[in-house]
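> Compute the structure for the input listed below.
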Amino acid sequence: MTLKIAVAQLNFVVGDMPGNAQKIIDAAKAAYAEGARLLLTPELSICAYIAEDLFLRPSFIAACDDAVKTVARETAGLKDMVIVVGHPIGKDQRGKSVSVPQRTNSASVIREGRVIENYAKRLLPNYQVFDERRYFTPGQGTCVFQVEGVSVGLLICEDAWFEEPAQLAKEAGAELLAVINASPFHIGKGYERETMMIERVKACGLPLVYAHLVGGQDEVVFEGHSFAVGADAQLAGRAPSFEEKLWFVDVQRAADAIELKADMAPARALDADLWDALVMGLRDYVRKNGFRTVALGLSGGIDSALVLAIAVDALGAQNVHAVMMPSPYTAGISLEDAREMARRMNVRYDEISILPEFESFKASLKPLFDGKPEDITEENIQARIRGVMLMALSNKHGHLILTTGNKSEYATGYCTLYGDMCGGFAPIKDV
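Model prediction:
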């Protein structure tokens, strides 16, 4: 007996249920052509993660229901193919849709045009970026289904971090665990997940396939890095990080044991993960919000140089506009460095002196500042003039403005309100 599992490590868009459904349909057909008979999609793949208060809208839940039906209908001709699709479900106690539903973070198991099973996530995280108890109620049951003679137990993300859900799936007859996930990235998180899932396999004795989301959504990034762990608690394969991938796991029954085999992407340096997370986070924020180009103030310093390089990697040099706005206090070396950065990155670069505006502000405020020495007030006026300039470019050309402050600066308030804080996205705010 051999079963080929396909993991659809895909980048979905929050609220684009038709588009997300089509991605799943395309992945199912491609996986089927490669001989796969089980397709795993990530947690809440139909609506994408994190949808926040959209979950509270009945129309949103209804659109998710329609998208699941579309996936089922469009894959009905794939004989013996099973597709696991993550989506919210809203029902009352009688099973009827209602205006204020009792929602669950669920997954449907689809076979040949029909939903044959549903599973509701049992354990709801409510820490860090998670707020799932606001939107969902915990599930109570288990879900075990058959594919090509293999009994597969389904878990959703947090369920696999604790012993009980996996043990209940085993008691219900599961021989293999399929875990669908949307677990936000932080440095080293992928290897933390591997370690935790190895411990889960040791505890329950079942091999495990971990299907993970990839892509950026607002302030969080999902890095992919799907993987499989054999019943011997050894890593059996790993998908690449930070890229969409249809990744395959071969399941074989040897005597009474289930063995897994898959391609193994090499381990990565933590700095490489961090860079790719910053690039993906910026790229997806820009594109998913309908922008094409970005602009930023280039000071000649480290932070704006870093943001410039991230933007070029994320969007291409042709879509990045760098602006240097010197004042009477700008050092010559800052101008030289900014010009050199723009030359190396091959981006559009403009210099706009803010001296006339700065002098005009001082003249207007002189009667009110009379007798007081220049201090941080004048420094902040400069920053605010630059903010106005950048926002004007945004309004005129449609650029998304990138701010360049780092985590230490924002944490301590070492920045200027309405000045260098002006913008739509802060790529290094958590660095």
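
> Please make it C-alpha for all contacts and neighbour counts, starting now.
Will do.

> Which parts of this protein are helices?
If you assign secondary structure with DSSP state H, the helices in the chain sit at 17-33, 58-74, 132-135, 163-171, 189-204, 270-288, 302-315, 332-345, 355-369, 376-397, 407-412.

> one more to put side by side:
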Amino acid sequence: MSMLIALGQINPVIGDLRRNADLMRRHIAEARDAGAQLVLFPELAISGYPPEDLLLRADFLDACRAETDALARDARDIVVAFGAPLHGPRDLHNSLVLAADGAVRAVYHKAELPHYGVFDEARYFGAGDGQALVRIGGHLVGLTVCADLWIADGPAAAAARAGAELILNASASTYHVGKNREREAMLFQRARDMVCPIAYCNLWGGQDELVFDGDSIVVDHRGTVIARAAQFRDELLLCSLDMRRVRAARLRDPRLRAVAPARPAGPSLESAPPTLAELPLPARDSGAPAVAGRIVTPLAPEEEMWQALVTGIADHARKNGRSHAVVGLGGGIDSAVVALLACDALGSDRVTCVVMPAADSDPVATAYAVHLAERLGCDLRTIGIDALYATYREALAGESLGDDEQTTLDRIRARIRSNLLMAISNREGHLHLSTGNKSELACGYSTLYGETFGGFAAIKDVPRTLVVRLAHWRQGQGRPHAPLPAELLADPNAGMNPSQWDSDGLPSFEEVDPILELYVEDDEDPDTIAARGHDPELVRRVIALVEAAEYKRRQTPPGIKISLRAFGRDRRMPITHRFTGERPDGARDPVGAAAAARLD
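Below you'll find the predicted structure:
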């Protein structure tokens, strides 16, 4: 006997409950028309994920419950599973709702609540008891939500030991580079260990700093992909499961019998494991052929990262009522990549590029900026800053600007440019995209209220070496032509005045970025990083710069997370602390807060 299931991969908007429910209704109708007997939607599909402190508002929870009941009334001639925040007898739960015949028929409460990295579920939800079985058309089906499946001996494994022949997993799994490969390796292993197919439905889209990639998948009992949705887009994925093959495989495999719980002592009236509900399987034409699932090839790494950034920008703009972005172009690789991302996300006719030269600006850099905007077909504006700069100089004529007067003056110019961009944003309602990269943000080599300022930080979590790598990839796509000046790709610093980074004698980003990755993402200590072959003096200098710049990072706009550990939600360090580490000989690190603080 086969079961035709559907996965509704959607992009919900937090708090837009009616829209989210209507989006599911359209997929339900499409799935029903295709003959599907069950359709699964992502975790917290009603509310959107993560709703954060909206979950502390009673009116929000009441509205979620009302929309849940309304959607359940439309679950006819098909079984519908979707996520929603719902109250149990005592606690609020991250729940998976099973609806059929126009009503809620079962509710499973997520048992494994992640409370690390970007996840704060234990702040809001109580853990469920792990009772996760329903019987649909004579087949035991295990219900799980996201992290329930990541735990090897968690609710999914318990359901399989109790006889589940299919595991449903509603998920809101955030994106970072390589996450889909980690996720699929886990799914393959779980399916093989449980001798049980898994239907995994993930949401997609951007939500503040987070991006979700979709990549929903169905894996059979051997750990083989039998259906996979595309990344970063809506999709209804259909797939037939041959339940007879699952039962036959289990008869031949003794592992589940070996780990099944022993029967209780004494007589028992139970003839079957306890279930949350028993539902008939909606009828399907007995002569209808099995549906082979569509298997989409995952994106290559550079395209996946680019699409994650594009999705983050597009959804941040759309979900916040913005349709147009403004980007300051300086002629360097960072601002060029942000402008390209904005055009791919919103369309070149919805991007304004602003060039703001000064009298001593390098004409080559200005020419690169103009060239890029013209090639992209963006609205291009040129605003000179000399008059404004002269006004600042005049106002400060009687003030001491310190030992490094030129650095102070350069920061004033950066802030003038930021003020102009914010003025355009305020006047015309555009989203101001800042252009700072992760490497400079990590080390404090960015101007507070200058290039770090804006409404959204597109490449905040992209190290400089990766910015260059993505620029080369995007240039090769040629949509509709190669937009970047060839000279800029050959030398990302071409046409730029020497930066403070160079003036302070820091080595290339190729040398610094690996140190930053080990320290920021992997939490390795200075000696361990140096033991990997990095210069010990450079390691300690970079770490001191990172720690001294925390107060600046706290004041930057939100930005898209694509790494395993981004600044902000992932990496939470105190601004005020005195742990800088010591050398093996007990000497203090020579580079401290004062060295970096001057780069405000």
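
> What does the superposition give as a TM-score?
For these two chains in superposition, a TM-score of 0.94 is obtained (TM-score structural alignment, normalised by the length of structure 1); 420 aligned residues with a CA RMSD of 1.6 Å.

> got TSV for the helices of structure 1, with distance to residue 241 of structure 1 too?
Formatted as TSV, these follow (distance: least, CA to CA, whole Å):
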stretch	distance to residue 241 of structure 1
helix 17-33	18
helix 58-74	26
helix 132-135	25
helix 163-171	26
helix 189-204	9
helix 270-288	8
helix 302-315	16
helix 332-345	25
helix 355-369	47
helix 376-397	33
helix 407-412	25
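
> what's the closest of those to residue 247 of structure 1?
Using CA to CA as the criterion, the shortest distance between residue 247 of structure 1 and these is 9.0 Å, found for helix 17-33.

> Now do the buried residues in that closest one.
Taking 16 or more other CA atoms under 10 Å as the basis for neighbour counts, the residues of helix 17-33 of structure 1 that come out buried are 17-25, 27-29, 31-32.

> likewise stretch 192-203 of structure 1?
The neighbour-count criterion (16+ other CA under 10 Å) identifies 193-194, 197-202 as the buried residues of stretch 192-203 of structure 1.

> cool, and stretch 255-274 of structure 1?
Buried positions in stretch 255-274 of structure 1, judged by neighbour count with 16+ other CA under 10 Å: 258-263, 273-274.

> now, among the buried residues of helix 17-33 of structure 1, which is nearest to residue 39 of structure 1?
Relative to residue 39 of structure 1, and with distances defined as CA to CA, the nearest of the buried residues of helix 17-33 of structure 1 is residue 28, at 6.4 Å.

> Please tell me how far that closest one sits from residue 374 of structure 1.
Distance, residue 28 of structure 1 to residue 374 of structure 1, using CA to CA, to the nearest Å: 66 Å.

> Check residue 291 of structure 1 too.
Residue 291 of structure 1 is 40 Å from residue 374 of structure 1, where distance means CA to CA.

> More neighbours: which of the two?
More crowded of residue 291 of structure 1 and residue 374, by other CA atoms under 10 Å: residue 291, with 14 against 10.

> list the contacts for the more buried one?
Contacts for residue 291 of structure 1 (CA atoms under 8 Å, 6 or more residues apart in numbering) come out as 398-400.

> which residue in structure 2 lines up with it?
Taking TM-score structural alignment as the alignment basis, one finds that residue 291 of structure 1 is matched in structure 2 by residue 322.

> hang on, the earlier thing: format the contacts of residue 291 of structure 1 as a markdown table; extra columns: neighbour count and distance to residue 345 of structure 1.
Compiled in a markdown table, the contacts of residue 291 of structure 1 are given as follows (neighbours: other CA atoms under 10 Å; distance: CA to CA, whole Å):
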| residue | neighbour count | distance to residue 345 of structure 1 |
| --- | --- | --- |
| 398 | 16 | 21 |
| 399 | 24 | 18 |
| 400 | 25 | 19 |
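
> can I get those residues in TSV with distance to residue 174 of structure 1?
Rendered in TSV, the data for those read as follows (distance: CA to CA, whole Å):
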residue	distance to residue 174 of structure 1
398	53
399	52
400	49
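
> Of those residues, which belong to strands?
Counting by DSSP state E, the part of those found in strands is residue 400.

> so which of the contacts of residue 291 of structure 1 persist in structure 2?
When you map the contacts of residue 291 of structure 1 onto structure 2 and apply both residues aligned by TM-score structural alignment, their matches' CA atoms under 8 Å, the shared contacts are 398-400.

> thinking again about what came up before, got a markdown table for the buried residues of stretch 192-203 of structure 1, with distance to residue 109 of structure 1 too?
Output for these, formatted as a markdown table (distance: CA to CA, whole Å):
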| residue | distance to residue 109 of structure 1 |
| --- | --- |
| 193 | 24 |
| 194 | 25 |
| 197 | 23 |
| 198 | 25 |
| 199 | 26 |
| 200 | 23 |
| 201 | 23 |
| 202 | 27 |
